[in-house]
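**Q** got a predicted structure plus its sequence, pasted below:
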Amino acid sequence: MVKNAATSQPDDRRRPREAMGSHGSRHGHGLRSEAASRRQTWRLNGDEPNDAQDPEAGSWAATSSSPSPPSSSSWPRPTTASTSATAAASTPPSSSSQARRDADDLAALGHAQALTRKFSMWSMLALAFCVLGTWTTCAQGLNNGLVNGGPVAILWGLVLVALCNTCVALSLGELCSSMPTALGQAYWIARLAHGHVLGRFASYLCAWINTFGWWTLAASQIAFMSDFVLAMRTMFLDDAAAAASPWPGWVRFLVYLAITLLFTLFNLAACRRQSVLPAFNNFVGVFFVALFVVFVVALPAAVARNPRLAFQRASFVFGQWLNRTGWPDAVVWFLGLVQGAYGLTAFDSVIHMVEEIPAPRRNAPRTMYLAVICGALSGFLFMVVCLFCIQDIERLLSPPSGFPFIEITQSTVGLYGGAVLIALFIVNGLGQGVSILTSASRLTWSFARDGGIPFGPFFAHVDTKWQVPARALWLQAVLIGLVGLLYLFANTVLQAILSVSTIALTISYAMPIMVLVLVGRDRMPPREFSTGRLGPLINGVSLVYCAVTTVFFFFPSRPNPSPGDMNYAIAVFGVMLVVALGFWVVQGRVTFMQIAPEVDQVLYEDSQDSARPVLQPQHSAGKVSGGKEAVKGLSVFAGDDDSRQVP
């Protein structure tokens, strides 16, 4: 039985139905708990409830002693809480009252507090900034920008992508503030489109697209780091020797597999102590910024001190257009946005980590848009430095190592200095990879928790010893490792899989925003972060950007391509959709986010003192196996007419 964390009194959800009111329907008329109403009103007004004001304060810890979720397919189901009521008290960055409010919020969304809120806003910003890794990602993909528009597309395309992605981050941040749960985009669709015939299916499809995007993003980061590690050898060889002795596929696969295992084991071990993972992300964030400063200072300083080297003209850096594709310039402009988009993708890492930060309704939106802004500024400045330091543009378009960034570093700093900088760059990339797998594992876990992945209850388990969704971590490690097998026999397919992450994540961002626009912004639950009157404009810009870039990102690298130049991302994405549809037919339509007959009630009520609606959770008693009672789900109603159902 769930106990009051402060007074060890039974939760009001345990009371008999008669004590809750005379009506037991899912509409919840007459089931309003006065104490619950006071607690929720205090929470939204920012007041601090205490035991003197409310003897039931803290009774919504919403944790469970069960190590695995119940077998019922109801949704939202109680989570696989592996901790007791001490989960709230063990949250370092927040007070006990804030922890109670956070657990209360999560319970109202249908889940218990299974993971501890060990991150502060700043450690989460460090994680998000490193996951974006804009300046390093732009360095990795410099070759794409050089052939698809050159410096104009690299710099001004990044500015355009930054502005549009800021709008996307603001749109998603507003939704996250209203419904802070780790499943994020898919959950919001289910809530906003609740009652629509396609609502749950659209939510399921979004969850698969989002999860697939994160798995491929993790795989692409691992592949990049593997290739950078192996490419360092070419720095010590002449061009002919480097071209004559490429690494065999099995070596690349083993390095890829080793890095995957390293990331997984670190994520598993780091949560054993609550302070380790946030401290690690803080360290990686500081190292990330320090290395950025080192490169920004070292590259131009080396050019300035060497009389044989020269800076490029400002007209080249800020105004040179290069089109080496055969496509018309208008098409090339959009193709050149890929580099910037890849560098500013995955800010939804905050969304999937939202159950591990205090006051997520306030902190999550801030963290998202700050990460995008910081990433854009660092990426723009770093690309300006790199473009000024280019010595031979033709050699850069076909470098022996395969990476123009390595060529820029070696040609300016020298062989040994360049090797040291690239080694530090790789160390930094490994730290980024750990953060990417952390975020991806939380999405995998939350998708399993809501019944979307086969054997969901098994993979939704939160290990009580390691305090981490270990099974979800190992599941994604196996899938990411299997992608690396393509190094052995299908490198073209491998590159297609690695390139689809930006497309999948962009689509997963657009889907909830589109649903919000279709159903109306007034259907959003109360929130602490709002875009206000600019909301419709911001949502519109986000949708146009996502739609246009998604179309062009499926284009091949040149018109009339040979099989080797084809962009197979659309084929990979199509296969993913077929797999998702298959799982929907076999399992998802039965288990994914099924709403129980008896649900928690979340009511919108007009306040006499304020025009702002009051979010008031109402509890009804539900039954699970063994006769125990549990929270089974939620339903939301609005305005004075309780019969009108809204998400």
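**A** Received, thanks.
**Q** please make it C-alpha for all contacts and neighbour counts, starting now.
**A** Will do.
**Q** the chain: strands as residue ranges?
**A** Taking DSSP state E as the criterion, the chain contains strands spanning 74-75, 148-149, 322-323, 594-595, 600-605, 614-618, 634-637, 645-646.
**Q** of the ones you listed, which approaches Arg471 most closely?
**A** For the strands of the chain, proximity to Arg471 was assessed by CA to CA; strand 74-75 is nearest, at 21.2 Å.
**Q** I figured Gln445 hits Trp474, correct?
**A** Careful, residue 445 is Trp and not Gln. No - assessed by CA atoms under 8 Å, Trp445 is found out of contact with Trp474, at 10.7 Å.
**Q** of the two, who's got more company?
**A** Comparing Trp445 with Trp474 by other CA atoms under 10 Å, the one with more neighbours is Trp445, at 32 against 17.
**Q** list the contacts for the more buried one?
**A** The neighbours of Trp445, taking CA atoms under 8 Å, 6 or more residues apart in numbering as the test, are Phe459, Ala460, Pro469, Ala472.
**Q** can you tell me how far the last one sits from Tyr256?
**A** In this case it means Ala472. Distance from Ala472 to Tyr256, counting by CA to CA, to the nearest Å: 20 Å.
**Q** equivalent analysis for the first one, please.
**A** Between Phe459 and Tyr256 the distance, using CA to CA, works out to 24 Å.
**Q** this is the comparison structure:
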Amino acid sequence: MVNDYYDRNKDDNETALPNPPTEEEIMASFGYKQEMNKTMSTISNFSIAFGCCSILSGLTPMWGDIMLMGGSVAVIWGWILVSIFTFGVGLSLAEICSAYPVTGGLYIWVSRLAPPEWVPLACWVTGYCNWLGLTVAITSADLGLAQFLASVISIHNPEYNVDIYWQYGIFLVICFVHGLINSISVKYNGFFNQTSLYWHIIGTLLIIIVALILTPNKASAKWVFTFFENDTGFSSNGYAFLLGLLQSQYTLSGFDSAAQMSEETVNASKNAPKGILYAIGTAAITGFAFMVSVNFCVQDFQQQIVNTTTSPQMTQVFLDGVGYSWTIVFTVIIMGAMFFSGSALTLGSSRMVFAFARDGATPFSDYLSRINPITKTPIYAVWANIIFAMVIGLLYIVNTTAFNAIVSVNTIASSLAYLIPIALRLTVARSTFKRGPFHMGSLSNIINFISCCWIIFTSILFVCPTEYPVTALNMNYSSVIFVFVIGTSVLYYHFRAKSWFHGPGNSIELPADAYESETYIDGIDT
């Protein structure tokens, strides 16, 4: 049988058939047909996932806040801790991705891992968590870029106040440009995202080298690796340190975009898992080097971080360390990385919505599931996500901790979308899962268990308040946003969608006897 190609014997050696299934046949087993061009290489797939894990986009906007929550200890050691556990989560997802290399990723996988009676609801919840995480990530990335652009304007003209309304206006323009970029052919997006990869790596190295060479009176190694600060208002230093993990976990998310691009990636069963793991590993190494170098450049914690009016505070550290000209260069590099990250997130999230819509799981599914005949891209899905990101951005105007709440929503929603397939793989599908070319062998169950524990722990942590005393203005409203969106979607499923949504597989019609004949396995003619 075709799926036996993915079986392993007791020694975990692969037992291959002479004619393993093609990726088109795997797609057909889900009820899909190949509609998009398979032109994306391994490097392009990895570049998109790495762009979503952008260290310059994720680490820079919140760096000052995390320094106040747990000092350099939270920034450096928190990054190491999160990187290790996130790589474990990546291993768990890569193994599943290798078996099911289909656009839609997480929610598609759940359709094969969940008990049959729970497939529709499990797919529905996973899909909406995945969509919320990816789309809110567009909001956070583009808002971070707007903040940095405002800081550059303030450096150039201290008299001019780029207030929160101006920042939101800049954010809207950035979102619109990202929508335009992702409405063109994917082959141009591949080039764009490879450029993003080189921009991130070369730009990060430039910042590290120049900052360490030019900054006088650098901090000591003892300060960088042991300094702790708790300005949260909470008496527990341990809790303050844990709050500081948000920056790192937020940065190392969105890597599932590699799986979302499976139907456009050559040899996706091998290259999409590589994209996931390469993205996390590369981000972990470069992020560590970047954070260590920035913290060495802190000359006066009180003046540069606690008392400064410059936002983000990292800009003040650069300004005092390397001067005005190099600070402008640094901020341009960071803003470019943020721009590339927002574009990669728009690309990944649009594919997720397209996949979800072609199964009738979204409002206006008929439009969101359409592929433009010229560009071969889901243009309606792109702009639906852009509009939603713009609406979520309004929260930035009304709440002082809104940016942290938006980041928390992104992190929690993405993490729970990861949790469901991993937990199902560990429990329900433990003995029935058919491995793909990439797998973890005998380590699979223990890594999956650790990944589940980590996701549950951080998801609970990131809905907790970040400041004390807790007021209406500084309350962490991430749980409200998450519960409203996911709760509304579940209610919609229960009262309406349950009658027609039965899981993935509505874009092609298989023979009526496909699931009864002995010559068909999961809809594939053997």
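**A** Perfect, I can see it now. Every value quoted in this text rests on a predicted model; they were computed, and no experiment measured them.
**Q** circling back: tell me which of the strands of structure 1 sits most buried.
**A** Highest mean neighbour count among these (mean count of other CA atoms under 10 Å): strand 148-149, with a mean of 28.
**Q** residues in structure 2 aligned with that strand?
**A** On the basis of TM-score structural alignment, strand 148-149 of structure 1 is assigned to residues 69-70 in structure 2.
**Q** distance from that stretch to the middle of the chain?
**A** On the basis of CA atoms, centre = their mean, to the nearest Å, stretch 69-70 of structure 2 is displaced by 24 Å from the centre of the chain it belongs to.
**Q** so what touches that stretch?
**A** Contact partners of stretch 69-70 of structure 2, identified using CA under 8 Å, 6+ apart, comprise Phe228, Glu229, Asn230, Asp231, Thr232, Asn237, Ala240, Phe241, Leu243, Gly244.
**Q** and the aligned partner of Asn45 of structure 2 in structure 1, what is it in contact with?
**A** Using TM-score structural alignment, the partner of Asn45 of structure 2 in structure 1 is Met124. Contacts for Met124 of structure 1 (CA under 8 Å, 6+ apart) come out as Pro278, Asn281, Val350, Ile357, Thr367.
**Q** is it possible to get JSON lines of the strands of structure 1 that adds distance to Ser220 of structure 1?
**A** Shown next, in JSON lines, are the strands of structure 1 (distance: least, CA to CA, whole Å):
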{"stretch": "strand 74-75", "distance to Ser220 of structure 1": "33"}
{"stretch": "strand 148-149", "distance to Ser220 of structure 1": "21"}
{"stretch": "strand 322-323", "distance to Ser220 of structure 1": "26"}
{"stretch": "strand 594-595", "distance to Ser220 of structure 1": "34"}
{"stretch": "strand 600-605", "distance to Ser220 of structure 1": "41"}
{"stretch": "strand 614-618", "distance to Ser220 of structure 1": "42"}
{"stretch": "strand 634-637", "distance to Ser220 of structure 1": "38"}
{"stretch": "strand 645-646", "distance to Ser220 of structure 1": "40"}
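**Q** these: which one's closest to Ala269 of structure 1?
**A** Closest of those to Ala269 of structure 1 is strand 74-75, at 30.9 Å (criterion: CA to CA).
**Q** now do the same for Phe316 of structure 1: its match in structure 2.
**A** Superposed on structure 2 with TM-score structural alignment, Phe316 of structure 1 falls opposite Trp223.
**Q** whoops, Gly582 of structure 1 was the one
**A** So, by TM-score structural alignment, Gly582 of structure 1 is matched to Leu491.
**Q** how many other residues sit next to that match?
**A** Using other CA under 10 Å, Leu491 of structure 2 has 12 other residues around it.
**Q** how close does it get to Glu14 of structure 2?
**A** Applying CA to CA to Leu491 of structure 2 and Glu14 of structure 2 gives a distance of 44 Å.
**Q** now Ile201 of structure 2, nearest residue through space, not along the chain?
**A** Thr286 (7.6 Å; CA to CA, 6 or more residues apart in numbering).
**Q** residues in contact with the one you found?
**A** Counting by CA under 8 Å, 6+ apart, Thr286 of structure 2 touches Ile55, Ile201, Thr204.
**Q** Met566 of structure 1 too?
**A** Pro556, Ser557.
**Q** return the residue of structure 2 aligned against it.
**A** Matched by TM-score structural alignment, Met566 of structure 1 corresponds to Met475 in structure 2.
**Q** and the longest helix that structure 1 contains, which stretch of structure 2?
**A** The longest helix of structure 1 (DSSP state H) is helix 415-449. With TM-score structural alignment applied, helix 415-449 of structure 1 matches the range 324-358 in structure 2.
**Q** buried stuff in that stretch?
**A** Under the neighbour-count criterion of 16 or more other CA atoms under 10 Å, stretch 324-358 of structure 2 has 326-328, 330-358 buried.
**Q** these two touch, right, Gln432 of structure 1 and Phe129?
**A** No - using CA under 8 Å, Gln432 of structure 1 and Phe129 do not qualify as a contacting pair, with a distance of 9.1 Å.
**Q** now Phe455 of structure 1: closest residue in space, sequence neighbours ignored.
**A** Ala448 (7.6 Å).
**Q** scratch that, Ser37 of structure 1
**A** Closest residue in space to Ser37 of structure 1, ignoring its immediate chain neighbours: Gln616 at 5.6 Å, by CA to CA, 6+ apart.
**Q** before we move on, what about Asp348 of structure 1?
**A** In space, Asp348 of structure 1 is closest to Met368, 7.2 Å off (CA to CA, 6+ apart).
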